[in-house]
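**Q** I would like the atomic coordinates for the input below:
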Amino acid sequence: MPRFTVNELSQYPPCPLRIIFAPPNDPDAGTVPDILALYRLYSLPGAFVSESLRDVAISFGTTNVDEGPRYTWFHFLYKSLPITDMNGVKRIKNQIQARRKGDQPEDFGWVHSAYCLIENGSSEVTLIIFNSEPLLYERFRTISEHTPYEETMKDPYCLLNVVFEILYERIDMLTWTIANVFTQEEMKILHMARDPELNGGDVDLPEIHMIQRHQIYLREAIESITVTLDATIDHQQRLNEGSTSISPSHNATQAGLRYRKVLIKSTDLRLRSMGKRTQNTINMAFNLVTQADSRVIKEDSGSMKKTAILTMIFLSCTAVAYTIKNGERPRKTNEKGFMGSDAQVEAFSEASFKFIDDKYK
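**A** This next block holds a predicted model:
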């Protein structure tokens, strides 16, 4: 990919179609001057800049002016999914453990990209992409090699159709990745449920929590891209209201956008189904842990019962042995007529002997 500074870009003569891949629009100290210069060069709307600073999850904006360029923009935000492979088992990285090991913090961050389409009449179209997906550059390069730019100029929104295609592929890939991780945990818990001898304490509840957490993040991304896609379809339709003839390029773009919407809906249904399965798995995991705890309590209860029986047996034997050792003694009472401690023991011994005599005579 050729690299240019904004100053070099401003010196190029105007061209009908230009696609600019810019760095993330939440710049660091090294990219602030170029980002600001790019904002000024193309006079990007203040709302677009404000949304970039706020990392909005859902955004679609346009400027409808009679004179000057027309801007159409949106933002996209999703959570990265760090995966680690442990002896052939894929797991979601634990952020706390990863920090202790010195892993890169961006593995656990959010990925924010922004797209701004600038139409200067019908003679000049510019698409600025901030923090692009790597596959998007390859896709546009392939299109430029096989499709004349005049076809793109007939309906510039076909560029956004390509963007939505790549964003869908990213979301779908993340969904399949987390589905594979979840399936491993689901099968492990089902195996525990079939074998009562397995210890329910081996259930990895933090891993299941991380899976459900990233499912929620993906649902947010899917809902946001669906809203943005609907807004794009409606906006393109409004642009052609009142037109006596609609170009085939417009119809092709509309069909492509609606097709992306159906694919995203398919991924959303798969993610919803996975969410229900995850909840069922969590319930089963808690039941397994509860059963394991119940078995431990039952074993402890049996041990206490045995201890109580042994105590009763040996206590009686001790009393009998004490009586036999000391023999018969006359009863002694205190001044109030009550037997003292020795008298109590002797009385208990006599009662024990009497019980034994009556029982076995």
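**Q** drop to CA atoms for contacts and neighbour counts, all remaining ones
**A** OK.
**Q** mind checking the SS state of Gly337?
**A** Per DSSP: H, G, I helix; E, B strand; the rest coil, the secondary structure class of Gly337 is coil.
**Q** number of residues surrounding it?
**A** Using other C-alpha atoms under 10 Å, the number of residues around Gly337 comes to 8.
**Q** just the one 3 residues further on next, same as before
**A** Using other C-alpha under 10 Å, Gly340 is surrounded by 13 other residues.
**Q** so what's it closest to, chain neighbours aside?
**A** Once flanking residues are discounted, Gly340 sits nearest to Thr333: 6.1 Å by C-alpha to C-alpha, 6 or more residues apart in numbering.
**Q** so what's the one you found up against?
**A** Taking C-alpha atoms under 8 Å, 6 or more residues apart in numbering, we find Thr333 in contact with Met339, Gly340, Ala343.
**Q** cool, and Phe353?
**A** Contacts of Phe353 by C-alpha under 8 Å, 6+ apart: none found.
**Q** could you say which helix or strand contains it?
**A** helix 341-360 (DSSP states H and E).
**Q** in that helix, which residues are buried?
**A** Ala343, Val345, Glu346, Ala347, Ser349, Ser352 (16 or more other C-alpha atoms under 10 Å).
**Q** would you do the same for the sequence below? I want to compare the two.
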Amino acid sequence: MSWSSLPLASVYDALSQQPRFGGPNDDSKRAATFNTLDVWELTSSSWTRRACHPNDLHPSTTRIILAPYPNPDSAKILSALLTKLHIPSDFAAERPRSVTHSIGSRELPDGTVTVWFHTLSKNIQKKGEQSNLVTSVVTRIRRQGQSKRDLSPPVPGTDETWARSGYCLSVMPGSRCPTLVCFGATKDVVERLEVFRGVCEKGSRVEREVLAEPLALLDLVVEGAFGYVDERVWRMCDRVYPIEKRVLLDACQVPAAAKSQRNSFALLHNCSKQITHLRETVEGFLLLINDLSEIVGTRNPSPDDTDGEIRKLLLDNLRHRRSLFNNLRLRLTSLQRRVDNSVGLEFNLVTLQDSATMRRDASSMKIIAAITMIFLPTTAVASIVGSQIFTTVFNEQSGSWDVQISPLFKVLWAVAGPLTVMVVAMSAGWNTLMESRSRRRLSQDT
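**A** This is a model prediction of the structure:
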């Protein structure tokens, strides 16, 4: 589509922008330094692996290219790769937007067929692992002059890294040999492609099926991506289980539960957040598989697949991949419910602790009130007698003490009595007013 194509300068700008997710990696720096990419090619004898520039790619050969994900280091060589393979500029335009799910297909007038998609997944590291990516990002920020105070410590159990990948399958005109370009492929995808390389030989049945239906290579990518996401989901399960167990043990110790319960709320919230990210990844792959199946079903049949048998096999494989990701979605749903149950139990435990504390405080207040009531008459008599209202005079004739009452004694009761009645009346009136307002508000709400 000529109207949606971007000029070469705009493509380079899109590839050179800083990624929203992730950070610099060694593959990008190596590609920028040596100006080469990791290329696997199927020759007449076997698969060969070499490092070459995009302009040095051999025509008419099945190949897999492992390229770094676009960033300022690798933008120049990746721009040359997109130009060499006639990859649409839409692939580069999606990159700075960091989309979670996208898939596109294009068949140009010259016969070039291209299918591409992007994936985004939250990393869940094993307990005790340290992220090199986080370390490199922190180092880079500090080198740019940002204060160390601005780098807040991470929340326990938090992994701030993401796996961002892009895959593009291209079949050049005049050649039935596909080229699969993997931008920032995960380890599981690379391992699955290595297995494919071991069984795909020149003239073998596997090669004939791939030449008849090149989109089968994208099925391998989806299979490898499932292994990556499945491992992260199990790691999330391993992270939730000890927190869940600790909450249950605390529940057995009520009312004297552990004092570290409130720290569990942060961990449980973080687990819930990461489960949400994983669920978003699984939902994205399900949409991706649905769209890929639609692309496979609507493409023109290949001359080598006259009966459509290979296409049927590919659609069956994609249907199986869909069921696997549905299984991950069910597991994440169950895991989210376990986290919600733990949060509810933790909240109830904290409520019980607070209630026990309030009961202890109420008992203390009752004791204080009882002591006050016991000594209140004595205190009142001592206050009145010790004032200037009562005076004592020693009578030398009788040799005794005489008590004289001041005229202010009548004034004391004349003032204190009405004040006491007024305070009690104001308190009762205020309580009545508040209760009437509360009843009126409830009646309006209902």
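**Q** any idea what the TM-score is?
**A** TM-score of the superposed chains, computed with TM-score structural alignment, normalised by the length of the first structure, equals 0.80; 328 aligned residues with a C-alpha RMSD of 3.4 Å.
**Q** reformat the contacts of Thr333 of the first structure as TSV; add distance to Met284 of the first structure.
**A** Formatted as TSV, these follow (distance: C-alpha to C-alpha, whole Å):
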residue	distance to Met284 of the first structure
Met339	63
Gly340	62
Ala343	62
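**Q** looking at the second structure, which of the residues you listed hold up?
**A** Among the contacts of Thr333 of the first structure, the ones still in contact in the second structure (both residues aligned by TM-score structural alignment, their matches' C-alpha atoms under 8 Å) are Met339.
**Q** residue ranges of the helices in the second structure, please?
**A** 8-16, 26-34, 75-84, 89-94, 132-143, 187-199, 205-212, 216-251, 261-298, 309-385, 408-445 (DSSP state H).
**Q** would you check the span in the first structure matched by the third one?
**A** Spelled out, it's helix 75-84 of the second structure. Mapped onto the first structure using TM-score structural alignment, helix 75-84 of the second structure covers residues 32-41.
**Q** any idea which of the contacts of Thr333 of the first structure is closest to Ile118 of the first structure?
**A** Gly340 (106.8 Å; C-alpha to C-alpha).
**Q** isn't the closest one up against Asn334?
**A** Yes: if you go by C-alpha atoms under 8 Å, Gly340 of the first structure and Asn334 touch, sitting 6.6 Å apart.
**Q** mind listing what's buried along stretch 285-305 of the first structure?
**A** Neighbour-count burial for stretch 285-305 of the first structure, with 16+ other C-alpha under 10 Å as criterion, is recorded at Ala285, Leu288, Val289, Gln291, Ala292.
**Q** and that stretch against the second structure, how far off on average?
**A** Stretch 285-305 of the first structure, aligned to the second structure and superposed, deviates on average by 1.2 Å (mean C-alpha distance after the TM-score superposition for the first structure).
**Q** corresponding residues in the second structure for that stretch?
**A** In the comparison with the second structure, stretch 285-305 of the first structure aligns to the range 346-366 (TM-score structural alignment).
**Q** what does the matching stretch rub up against?
**A** Against stretch 346-366 of the second structure from outside (C-alpha under 8 Å, 6+ apart): Val247, Asp250, Ala251, Val254, Pro255, Ala256, Ala257, Gln261, Arg262, Ser264, Phe265.
**Q** repeat that for stretch 11-26 of the first structure.
**A** For stretch 11-26 of the first structure, the external contacting residues (C-alpha under 8 Å, 6+ apart) are 31, 35, 52-53, 112-114, 123-132, 137, 149, 153.
**Q** rewinding a little: what does the match of helix 75-84 of the second structure rub up against?
**A** The contact list for stretch 32-41 of the first structure (C-alpha under 8 Å, 6+ apart) reads Thr5, Val6, Ser10, Pro23, Asn25, Pro27.
**Q** again, 7 Å this time
**A** Val6, Asn25 (C-alpha atoms under 7 Å, 6 or more residues apart in numbering).
**Q** please apply the same query to stretch 272-284 of the first structure.
**A** Identification of contacts with stretch 272-284 of the first structure by C-alpha under 7 Å, 6+ apart yields Glu186, Gln212, Gln215.
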